[in-house]
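Enquirer: Quick one: sequence plus predicted model below, questions after.
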Amino acid sequence: MRTPFLILLFLASVSCQPKNKSEQKEVAQKETSETQIQTKLSNEQLQQFETAYFASGCFWCVEAIFESVKGVKEVYSGYSGGSEENPTYEEVSYGRTHHAEAVEVYYDPKVISFEKLVKVFFGSHDPTTLNRQGPDRGAQYRSIAFYKNEEERKIIQDYIDLLENENVYGNRSIVTEVTPFEKFYMAEEYHQDYERRNPDNSYIQNVSIPRLNRFKKNFKSYLKEEVH
């Protein structure tokens, strides 16, 4: 009878949510200060590419997945989907806003299309779990595919219809929100490239890396050469 409790205790210990108001930030800052930070592309360089926005659970995981995809030039972790301005990690992760943890994806449309990014999105998480992804629970971890125009909205909806028509998830319904993009707020610096910079973190070891590896196994043709 104690097994379910032990499982819940383990999941809580590796949750993306901070253990208290200050501990997670303090630990993350300490970890990242001890690792070399890869130089990001300049704003001028980024302007050459298109952007796409998705939310599918802890942004540490989602960022690493999209970073592995060929044609993707840069990915940032942040917050979107709510109305509150300048949200913080503590506010979002504790469910004090209407935002979700999200990512901003800069990609080269000559190499990868928005349609393929949508396939990456649906193929790298469970879109049938409402307000939950893995051990992380709450609306801040909900599944959202953002669109910037009618063409993108149609691409997303058509793919959802395809998944449902092919009964990919059995009798489980897709609960992904298809939402017009309004604003993306960059997360605090220590969240950027979190998986790469903090490989020994317990959440990264037990949740993020296994999730990335499952994606890589199923989307081999989408991967950059260096991550095969």
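Expert: Looks like it arrived, so ask away. Numbers count the residues shown, from 1 in each chain.

Enquirer: CA only for contacts and neighbour counts going forward, please
Expert: Fine.

Enquirer: On the three-state scheme, the residue minimising distance to the centre of the chain is what?
Expert: Centroid check for the chain by C-alpha atoms, centre = their mean gives Val62 as the closest residue, at 2.6 Å. Of the three states, Val62 takes helix according to DSSP: H, G, I helix; E, B strand; the rest coil.

Enquirer: wait, what's in contact with it?
Expert: Residues in contact with Val62 (C-alpha atoms under 8 Å, 6 or more residues apart in numbering) are Ala55, Ser56, Ala102, Val103.

Enquirer: Okay, and the closest residue to Phe54 other than its chain neighbours sits in which element?
Expert: Nearest residue to Phe54 in three dimensions, chain neighbours excluded: Ala145, at 5.0 Å (C-alpha to C-alpha, 6 or more residues apart in numbering). Using DSSP states H and E, Ala145 sits in strand 143-147.

Enquirer: Same check on Val92?
Expert: helix 89-93.

Enquirer: Now do that helix: everything it contacts.
Expert: Residues from elsewhere that reach helix 89-93 (C-alpha under 8 Å, 6+ apart): Gln17, Pro18, Lys21, Tyr79, Thr97, His98, His99, Ala100, Glu101, Gln140, Ala187, Glu188.

Enquirer: burial of Asn167, as a residue count?
Expert: Using other C-alpha atoms under 10 Å, Asn167 has 12 other residues around it.

Enquirer: angle of the longest helix that the chain contains against strand 143-147?
Expert: Counting residues, the longest helix in the chain under DSSP state H turns out to be helix 150-165. On the basis of axes from the mean of the first three to the mean of the last three C-alpha atoms, to 10 degrees, helix 150-165 is oriented at 140 degrees to strand 143-147.

Enquirer: can you list contacts of the helix or strand following helix 150-165?
Expert: Per DSSP H and E, the first helix or strand lying C-terminal to helix 150-165 is strand 177-180. Strand 177-180 has contacts (C-alpha under 8 Å, 6+ apart) with Gly81, Ser143, Ile144, Ala145, Phe146, Tyr147, Lys148, Asn149, Arg153, Ile156, Gln157.

Enquirer: burial count for the last one?
Expert: Gln157 has 13 neighbours, counted by other C-alpha under 10 Å.

Enquirer: Second structure follows, compare the two:
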Amino acid sequence: MKRKLTTLGIASLLLVTTACSQTKTDRTAQMEAQKDIQPVEVPIKNGKARAYFASGCFWCVEAVYESVEGVDESISGYSGGHTKNPTYEASNTGKTGHAEAVEIIYDPEVVSFATLVDVFFGSQNVTQVNGQGPDRGSQYRSIVFYQNDEQKKVIEDKIAALNKELAPDEVAAEVLPFEKFWEGEDYHQNYEKLNPNNPYIRGVSVPRLEKFQEKFPKILKKDAKH
């Protein structure tokens, strides 16, 4: 589905008419199986750590995280599924189990994992299931990945606090052990920066980025204001 490369109007229509190929039963079974998986912990390299999040369109999420002080780079890709070497076309079918995700390369001396989790929840509609905004389907679902028990506790504590605020609604994001991140195609990288006139970028990505920046002015890079 070439949704993001067309006009926003056509994009929305395609999204509404595209059904998620994974059934609720399939997703529940996959989540239960993943809970028993030992998470992979990515070692710090040259003083930089890595974290992984899925929160709708990776173009949007990449731009959000790259505006945060202490984040060196945000890379678009795929994670959370059961197939090897996923592609954009394959992930959009909903059959790979993967969601559009980002790899965050950051300096833990400047920004903590806990703050990155705050960015994750603070830059999305936390109660939306299987999507964000107009992007719908399991490939756009929200997932926060943990690499160890400490990170898992940080995530669970934040979700518990949010659920108290949201009651009777609750956080829709999945919490999964990190296994592997598959880097996306070259043309997806830095898409928001390189394609400012794209209708989707102007109509969805930029408003989402600006809304986040208004909420978190103290953690932004000095030149991050859009």
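Expert: Everything's here; your move. Keep in mind the model is a prediction, meaning the values are calculated, not measured.

Enquirer: The residue nearest to Phe54 of structure 1 is in contact with Ile156, isn't it?
Expert: Yes. Between Ala145 of structure 1 and Ile156 there is a contact at 7.3 Å, judged by C-alpha atoms under 8 Å.

Enquirer: Show me the common contact partners of those two, please.
Expert: With contacts defined as C-alpha under 8 Å, 6+ apart, the residues adjacent to both Ala145 of structure 1 and Ile156 are Val118, Val178.

Enquirer: Which positions within the helix holding Val92 of structure 1 qualify as buried?
Expert: Residues of helix 89-93 of structure 1 classed as buried by neighbour count (16 or more other C-alpha atoms under 10 Å): Tyr89, Glu90, Val92, Ser93.

Enquirer: Helices along structure 2, start to end?
Expert: Under the criterion DSSP H, helices of structure 2 are mapped to 8-17, 24-35, 58-66, 88-91, 113-122, 149-166, 191-194, 199-200, 206-215.

Enquirer: Please produce CSV containing the ones you listed, extended by distance to Asp223 of structure 2.
Expert: Conversion of the helices of structure 2 to CSV gives the following (distance: least, C-alpha to C-alpha, whole Å):
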stretch, distance to Asp223 of structure 2
helix 8-17, 28
helix 24-35, 39
helix 58-66, 11
helix 88-91, 31
helix 113-122, 18
helix 149-166, 29
helix 191-194, 14
helix 199-200, 23
helix 206-215, 12
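
Enquirer: which one of these is the most hemmed in?
Expert: Of all those, helix 58-66 has the most neighbours on average by mean count of other C-alpha atoms under 10 Å, namely a mean of 26.

Enquirer: Now that helix on structure 1. Mean distance?
Expert: Superposed on structure 1, helix 58-66 of structure 2 shows a mean distance of 0.2 Å to its aligned residues (mean C-alpha distance after the TM-score superposition for structure 1).

Enquirer: between that helix and helix 206-215, how big is the angle?
Expert: Using the same axes, to 10 degrees: helix 58-66 of structure 2 against helix 206-215 is 20 degrees.

Enquirer: Distance of Glu62 of structure 2 relative to Glu73 of structure 2?
Expert: Noted for Glu62 of structure 2: a distance of 8 Å to Glu73 of structure 2, by C-alpha to C-alpha, to the nearest Å.

Enquirer: Can you find the partner of Leu223 of structure 1 in structure 2?
Expert: Under the alignment by TM-score structural alignment, Leu223 of structure 1 pairs with Leu220 in structure 2.

Enquirer: contacting residues for that match?
Expert: Leu220 of structure 2 sits next to Ser67, Val68, Glu69, Gln213 when contact means C-alpha under 8 Å, 6+ apart.

Enquirer: excluding its backbone neighbours, what's nearest Leu163 of structure 1?
Expert: Sequence neighbours aside, Tyr169 is the residue nearest to Leu163 of structure 1 in space, at 7.7 Å (criterion: C-alpha to C-alpha, 6+ apart).

Enquirer: Any figure for the gap between the one you found and Gln17 of structure 1?
Expert: Tyr169 of structure 1 is 27 Å from Gln17 of structure 1, where distance means C-alpha to C-alpha.

Enquirer: Next: Ser83 of structure 1.
Expert: Per C-alpha to C-alpha, Ser83 of structure 1 is found 21 Å from Gln17 of structure 1.

Enquirer: Also Gln47 of structure 1?
Expert: Distance from Gln47 of structure 1 to Gln17 of structure 1, counting by C-alpha to C-alpha: 32 Å.

Enquirer: just Glu225 of structure 1 next, same as before
Expert: 32 Å.

Enquirer: Over to Gln24 of structure 1?
Expert: Gln24 of structure 1 sits 8 Å away from Gln17 of structure 1 when distances are taken as C-alpha to C-alpha.

Enquirer: try Arg196 of structure 1
Expert: Separation of Arg196 of structure 1 from Gln17 of structure 1 (C-alpha to C-alpha): 18 Å.

Enquirer: Likewise for Gly82 of structure 1?
Expert: In terms of C-alpha to C-alpha, Gly82 of structure 1 sits 18 Å off from Gln17 of structure 1.

Enquirer: circling back: name the member of the contacts of Val62 of structure 1 that has the highest neighbour count.
Expert: Ala102 leads these on contacts (other C-alpha under 10 Å) with 33 neighbours.

Enquirer: Fine by me, thanks again.
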